[in-house]
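Enquirer: here is a sequence together with a model predicted from it:
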Amino acid sequence: MPSHSDHTEPLAPEWLTIPDDLNTLDPAIWPDTAARNASGGVEIGGVAVTDLAKTFGTPLYVVDRATAVAQATRIRDAFANALATIGTDVTVYYASKALLTSDVVRWMRDAGLNVDVSSGGELAIAVAAGMPPQRIGLHGNNKSYAELRAAVGIGLGTIVVDSLDEIDLLQAVIEDAVAETTADAAAGSPAASSPLADPSYRQRVRLRVTTGVHASTHEFLATAREDQKFGVALADVDEAVRRLRAIDRVEFVGMHSHIGSQIFDALGFDEAITRLIEVQKRLLESGPVPELNLGGGFGIAYTEADLPRPIEQMAENIASTLQRSCFAQGVPVPHIAIEPGRSIVGRAGVTLYETGTIKDVQIDQLTGNTRRYIAVDGGMSDNPRPELYDADYQASLASRSSDAEPVLVRVVGKHCESGDIVVQADYLPEDVRRGDLLAVPDTGAYCFSLSSNYNMLPRPAVVGVWDGTAHLLVHGESIETLLRRDAGLEITNKTED
C-alpha cells in the first residue's frame, strides 16, 4: 500500500490517513490492470474510464477479466498446493451469487473452477453459459420443488441439502423424476436420455451443517451461528445422514459448512474443521464420507485499514488443521471443496459515477468543522452494502489527475434516504467539480447482485474489459425499461391504441 502521513482532520475515522499522492491507485483495492494514462485519467484493462462512461453511461459496473481470472487461479493453486502436502486435493466452486453473468461463468469454467448456485435463476444462467451440470452445486435454505426437479433432471453435480424437511422434498422429487423418466423411456421420448434413465445413477448430495462457530465478521455475514436460517444442527446430523442414505437414488458424499463472509483469518475455519471431523468419525462408522466442503468467505481489503491474511497462508493453515484433526480422530483426510466468490471478483470490479451536487455542511458551530458532501448519480440502488453491512469503501477522481490539496469528503447517492452513502469518508482533491468521474474500487462482488430500482433508478450496465477492449456483459436499463414493466401503463397504451 502507498505510504501515508498522519491525518489531523477531526471528522476522519481513525483508520483514514491523508494520502501522500491523491493520484495513486492502491493495488490492494484496485484491479491488477488499473493505471493512470498519459492524460492522467484512469484506465482499466487498457480502456480509459472516460471512454467507458461516454459509451455506456454512468453509473457503470466495470469488471477486469484479468484480475478475476488471476484471483481464481491463485486461490485454486493455493489450496491445491497446500492440500497436496497432506495427501488430498480440492474442488473449487465459484460462488456465483457474488457476480453472475454468462461471461463470468465461462471465465471460471475455463480457469478450471466449478460453480455454485443458490436459485433456479442462477442455475439456468450457469447451464445456459455452458457450465457442465456435473460441475454445478446447488445451495439454498428453501429450494422449491421446481428447482430441485430441474437440478435432478439434468444430473447436477451436487445438491446441498439444508434441512430435515428438505430431505423429504428431495425424496419426492427424485421418485417423481424417476417415474417420469421411466414413462418417457417406455414411450420412446427424448427425455429418456436423462441421467435418471440409468438405474445405477444416484444424485450426489451434501448436508449443510451449522457448526455453531461464531466467525469474526458482521452479524449479517455470519452464517454458522446457531440462531439463523441455514443448515442442520450438529445434534441432527446423524439422523439427517441416515435418512439421506436410505433414499435409493441418493449418494451422500459429505458435509458442507459455511461460517460466514469477509473473514480475515483462519481461526473460525480451524474450529469448524475440528468440530466437523469429530462428526465425520461417527458418520464413517455407517458408510463412506469421501468429501468435506468448507465453504468460502475469504475476505478482501476494501480500504487501507483492511489487512486480510493472504490466501496462501489461509490454505496452509486450513490444511494443517485438517491434517491434525483427522489424525486425532483416526480418520482419513477427505477430499476438500471450497466456494470463494468475493475473493475472486471483488477487487476485479470498479463502479464509475458522475459527480453532481457538491456542498460543504457545517457539522459543529462551536468548532466550525465542516464536511464536504459530493453527490453522485447512483447510490444505494447500485451498492446497498454500506447500508446493509456498514461497509466502507474508498474513492478516487478517475477522469483526470489533480495536484489540488486533499479535502475530507463523504460521497453520497441521489436517493431520498439520508443513509444513502457510497463512501463514508475519504480524501479527494479539493478541485473535484460537477461532471467529474469518480471511481469506487472493490465493487465486483454483491453490488450488481444486490442492485435495485429504488426511486425508479435504472440498474447500470456491467462491462468487462480486457486486452484494451470493452465488452458488454449485462445490458443497462433505461427509463423505457421501467415503463415497459408497468402493467398499468401497458393496459393504458393498448386502450389508447
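Expert: In hand now; what should we look at? Bear in mind that the values here come from a model prediction, so they are computed numbers and not experimental data.
Enquirer: okay, CA-based contacts and neighbour counts for the rest of this
Expert: Fine.
Enquirer: contact partners of the helix or strand hosting residue 81?
Expert: For residue 81, the element it lies in under DSSP states H and E is helix 65-84. Outside of helix 65-84, the residues within contact range by CA atoms under 8 Å, 6 or more residues apart in numbering are 31-33, 45, 89-90, 92, 107-108, 111, 113, 311-312, 315-316, 319, 343-345, 347-348, 464-466.
Enquirer: just stretch 342-350 next, same as before
Expert: Contacts for stretch 342-350 (CA under 8 Å, 6+ apart): 29-32, 61-69, 71-72, 75, 94-95, 98-99, 262, 297-300, 439-446.
Enquirer: packing partners of the helix ranked longest in the chain?
Expert: In the chain, assigned by DSSP state H, the helix with the most residues is helix 164-187. Packing partners of helix 164-187 (3 or more CA pairs under 8 Å, 6 or more residues apart in numbering; DSSP states H and E): helix 145-153, helix 237-245.
Enquirer: tell me which helix or strand comes right after it.
Expert: Next element after helix 164-187 (DSSP H and E): strand 203-210.
Enquirer: what distance do you get for the residue nearest the centre of the chain to residue 31?
Expert: In the chain, the residue lying closest to the centroid (CA atoms, centre = their mean) is residue 98, at 2.1 Å. In this view, residue 98 and residue 31 are 16 Å apart by CA to CA, to the nearest Å.
Enquirer: now do residue 208
Expert: Going from residue 208 to residue 31 by CA to CA gives 34 Å.
Enquirer: got it, and residue 404?
Expert: Residue 404 is 25 Å from residue 31, by CA to CA.
Enquirer: what do you get for residue 257?
Expert: To residue 31, residue 257 is 30 Å away according to CA to CA.
Enquirer: and whichever strand in the chain runs longest, how far out from the chain middle?
Expert: Using DSSP state E to define each element, the chain has its longest strand at strand 349-362. From the chain centre to the centre of strand 349-362 is a distance of 25 Å (CA atoms, centre = their mean, to the nearest Å).
Enquirer: could you check the angle the helix or strand following it makes with strand 349-362?
Expert: Downstream of strand 349-362, the first helix or strand assigned by DSSP H and E is strand 370-376. Angle, strand 370-376 to strand 349-362, by axes from the mean of the first three to the mean of the last three CA atoms, to 10 degrees: 140 degrees.
Enquirer: would you mark the buried spots in stretch 214-225?
Expert: Using 16 or more other CA atoms under 10 Å as the test for burial, stretch 214-225 gives 214-217, 221-225.
Enquirer: what does stretch 389-399 give?
Expert: Buried residues in stretch 389-399, counted by 16+ other CA under 10 Å: 391-399.
Enquirer: out of these, which one sits closest to residue 280?
Expert: residue 391 (36.3 Å; CA to CA).
Enquirer: try it against this one:
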Amino acid sequence: MPTGGPDAAGAPWSSGVRRRPDGEVEVAGVGVAALAADHGTPAYVLDEADFRARARAYRQAFEAAFAAVGTGVDVYYAGKALLTVAVARWARDEGLCVDTASGGELAVALRADVPGAAIGLHGNNKSDAEVLAALDAGVGRIIVDSLVEVQRVADLAAGRGVVVPVMVRVTTGVHAGGHEYISTAHEDQKFGLSVAPAADGGTSPALAALEAVLARPSLRLLGIHSHIGSQILDPSGFEAAARVVLRLRADLAARTGVLVDEVDLGGGYGIAYLPGEEALEPAPVAREVAGSVAAVCAELGTPLPRISVEPGRAIVGPAGLTLYTVGTVKPVTVSDDDATFTRLYVSVDGGMSDNIRPALYGAQYHAEVVGRASGAEPVLARVVGKHCESGDIVVHQVMLPGDVRAGDLLAVAATGAYGRSMASNYNGLTRPPVVAAVDGTSRVLVRRETLDDLLGLDLG
C-alpha cells in the first residue's frame, strides 16, 4: 500500500500528506497552518480517505484470499487502536466489524450505530456491567479469557434468558511483536488460556475451557481466538499460531464431536514508523495466512473454519499524524562512548500525555518541520515534551533543520494508533482534539478538552 510523505519516498505518512512548493505540508488538501489556526496544537489529524482505503484494502485482500481456498472471513477493526464515533462509522462503512475491549469502547461502537451482531467484546477482566451491556446489545461474540469467566458469562446470560455466542481466547506459545509488553501469546502473561497440558499432565486449560463452554446451555461455542502480539513484521508467526489453533480445534472435535465454526487469528500487523521501514501489506499477508490455514486443515482432515482477523494499528496508525508547535530549542553537549557531540533538544507543546509509547516501551517515530521550507543543514535532534519527566520523549532521534525555532509547526508521523486512546491528563494537560481532514476540509471528531473539563470532575 503506498504511503505519501512531505520529503522522502517511503516516509511513513498517510497517502494524503504532501509538501507544497512553498514548503508547507498539507493533509488531504488542508495546510498545516490552517489546521493549527482552526484547531490549535497539539492536535491528532486523521486522513479520512487514507483510513478508508486501508480498511477497504484489508477487507478486500482477506476476502479474496480466503475465497480462493474455499471459506469466508470477517475483518474486525481493533478499536483499542483508536475508537471514536466517526472512526467506528468509517470502519463499518467499509464493511468491517468492530472489536471492543471495554464497556466504554462498546458504548462508542453502539453510539456509531454499529449493529450488535457486528461487534465483539474482549477483555481479561470484564465487569458484570460490561458483560450485561454486551448481552443487551446482542453482540456477535464475547471472547472469554478464563475458566472463571466462562461460568460468570454463562450465569449472566442465563439470568437474561439469552444464549450468547462466545469464543475462547487461547495462548499458543507463539509470540511476536516489537516489545515484550505487546507480545501476547507467551505463557507468562495475563491473556488467554494455554494450549499446553496442565501442570499435572492433564487436559490443557484451553481445552478445559472449550469443554466448559459446551456444557453450559446459555453459551454457544462460536470458535477459538488467538492473538500473538502487535507490530508484527514477519508473517511466519501467524502460520505457526494457526497450526496450533487448528490442531486444538481438531482435538476438541475428536473429544466431543463438536467442530467449531470459526477461528480468529487476531491482528498485530506492523506498520512503518520510520523512513525506509516496510509495513506488512494486506494482500501478501492475507494470501500467506489463507494458504497456511488451508494446508493445515488438509493435513488434519478437517473442513475449513470461517476466519476472522483484527487489524487496528495497520489501518489507523499510518492514517494519523500529531501536529505540534515548537517552543524551547536548546543544544545539549553529549558524551557517549568517548565521543562528544551536540544534540538539539526541540520541545513541543505536548509530549507523553498525548503519546506515551516512546516513554512506555521506547517506540520510535519520525518527525519533520512542516510549516515552512528550510535550506539549513540538518542536525541531530531529539523531540521532547513539556512534562516534568526526563523520559518525556516524543522522538528519540531525528534529523531536523538546524534553524528549527520557536513557533515552527512540527508533525510526527504514524500516530493514528494508540496516541489518543492511551492519552492522559498528566501535569494537568488537556487531551488534544481528533481532527479529520478530507477533500480540502477539516472537521473536529473529538473536541479538545478544556480546563473546565478537568475541574468539572474535581468535587473539591
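Expert: Yep, that arrived. Please read all numbers here as calculations on a predicted model, not as lab measurements.
Enquirer: quick one, which of the contacts of helix 65-84 of the first structure are buried?
Expert: Applying 16+ other CA under 10 Å to the contacts of helix 65-84 of the first structure flags 31-33, 45, 89-90, 92, 107-108, 113, 311-312, 315-316, 319, 343-345, 347-348, 464-466 as buried.
Enquirer: just these: which are in helices?
Expert: Reading helices off these with DSSP H, I get 107-108, 311-312, 315-316, 319, 343-345.
Enquirer: number of residues surrounding residue 479 of the first structure?
Expert: Neighbour count of residue 479 of the first structure, defined by other CA atoms under 10 Å: 11.
Enquirer: which non-adjacent residue is nearest residue 428 of the second structure?
Expert: Spatially, and ignoring its direct neighbours in sequence, residue 428 of the second structure is nearest to residue 454 (7.8 Å; CA to CA, 6 or more residues apart in numbering).
Enquirer: which element is that neighbour on?
Expert: Assigned by DSSP H and E, residue 454 of the second structure falls in helix 451-456.
Enquirer: might you calculate how far that helix sits from the centre of the chain?
Expert: On CA atoms, centre = their mean, the centre of helix 451-456 of the second structure falls 29 Å from that of its chain.
Enquirer: outside of that helix itself, list whatever touches it.
Expert: Contacts for helix 451-456 of the second structure (CA under 8 Å, 6+ apart): 428, 430.
Enquirer: mean per-residue distance, that helix versus the first structure.
Expert: Averaged over the aligned pairs, helix 451-456 of the second structure sits 2.2 Å from the first structure after superposition, using mean CA distance after the TM-score superposition for the first structure.
Enquirer: okay, and that helix goes to which residues in the first structure?
Expert: Aligned by TM-score structural alignment, helix 451-456 of the second structure falls on residues 479-484 of the first structure.
Enquirer: and the helix holding residue 81 of the first structure against the second structure, how far off on average?
Expert: Per aligned residue, helix 65-84 of the first structure averages 0.9 Å (mean CA distance after the TM-score superposition for the first structure).
Enquirer: Provide the aligned range in the second structure for that helix.
Expert: By TM-score structural alignment, helix 65-84 of the first structure lines up with residues 48-67 in the second structure.
Enquirer: what distance separates that stretch from the centre of its chain?
Expert: On CA atoms, centre = their mean, the centre of stretch 48-67 of the second structure falls 16 Å from the chain's centre.
Enquirer: buried residues in that stretch?
Expert: In stretch 48-67 of the second structure, counting by 16+ other CA under 10 Å, buried: 48-66.
Enquirer: and stretch 430-445 of the first structure, by the same measure?
Expert: 432, 436-445.
Enquirer: just those residues now: which is nearest residue 172 of the first structure?
Expert: Nearest to residue 172 of the first structure among those, with distances taken as CA to CA, is residue 445, at 35.6 Å.
Enquirer: so what corresponds to the closest one in the second structure?
Expert: Aligned partner of residue 445 of the first structure by TM-score structural alignment: residue 417.
Enquirer: got it, and residue 389 of the first structure?
Expert: Match for residue 389 of the first structure (TM-score structural alignment): residue 361.
Enquirer: with adjacent residues omitted, what lies nearest to that match?
Expert: Looking at residue 361 of the second structure with CA to CA, 6+ apart, the closest residue is residue 179, at 7.0 Å.
Enquirer: equivalent analysis for residue 45 of the first structure, please.
Expert: Closest to residue 45 of the first structure by CA to CA, 6+ apart is residue 466, at 4.6 Å.
Enquirer: spell out the secondary structure type for residue 470 of the first structure.
Expert: What DSSP: H, G, I helix; E, B strand; the rest coil gives for residue 470 of the first structure is strand.
Enquirer: tell me the spacing between the closest residue to residue 424 of the second structure other than its chain neighbours and residue 218 of the second structure.
Expert: The shortest distance from residue 424 of the second structure to any residue other than its chain neighbours is 4.9 Å, reached at residue 353 (CA to CA, 6+ apart). Remark: distance between residue 353 of the second structure and residue 218 of the second structure (CA to CA) = 43 Å.
Enquirer: look at those two and report which has more neighbours.
Expert: Counted by other CA under 10 Å, residue 353 of the second structure and residue 218 do not tie: residue 353 has more neighbours, with 24 against 21.
Enquirer: I'd say the more buried one and residue 428 touch.
Expert: No - using CA atoms under 8 Å, residue 353 of the second structure is not in contact with residue 428; the gap is 9.4 Å.
Enquirer: what residue in the second structure is paired with residue 134 of the first structure?
Expert: Using TM-score structural alignment, residue 134 of the first structure lines up with residue 117 in the second structure.
Enquirer: if I've got this straight, that match is in a helix?
Expert: Yes - according to three-state DSSP, residue 117 of the second structure belongs to a helix.
Enquirer: hmm, it is touching residue 135, no?
Expert: No - under the criterion of CA under 8 Å, residue 117 of the second structure makes no contact with residue 135, lying 10.6 Å away.
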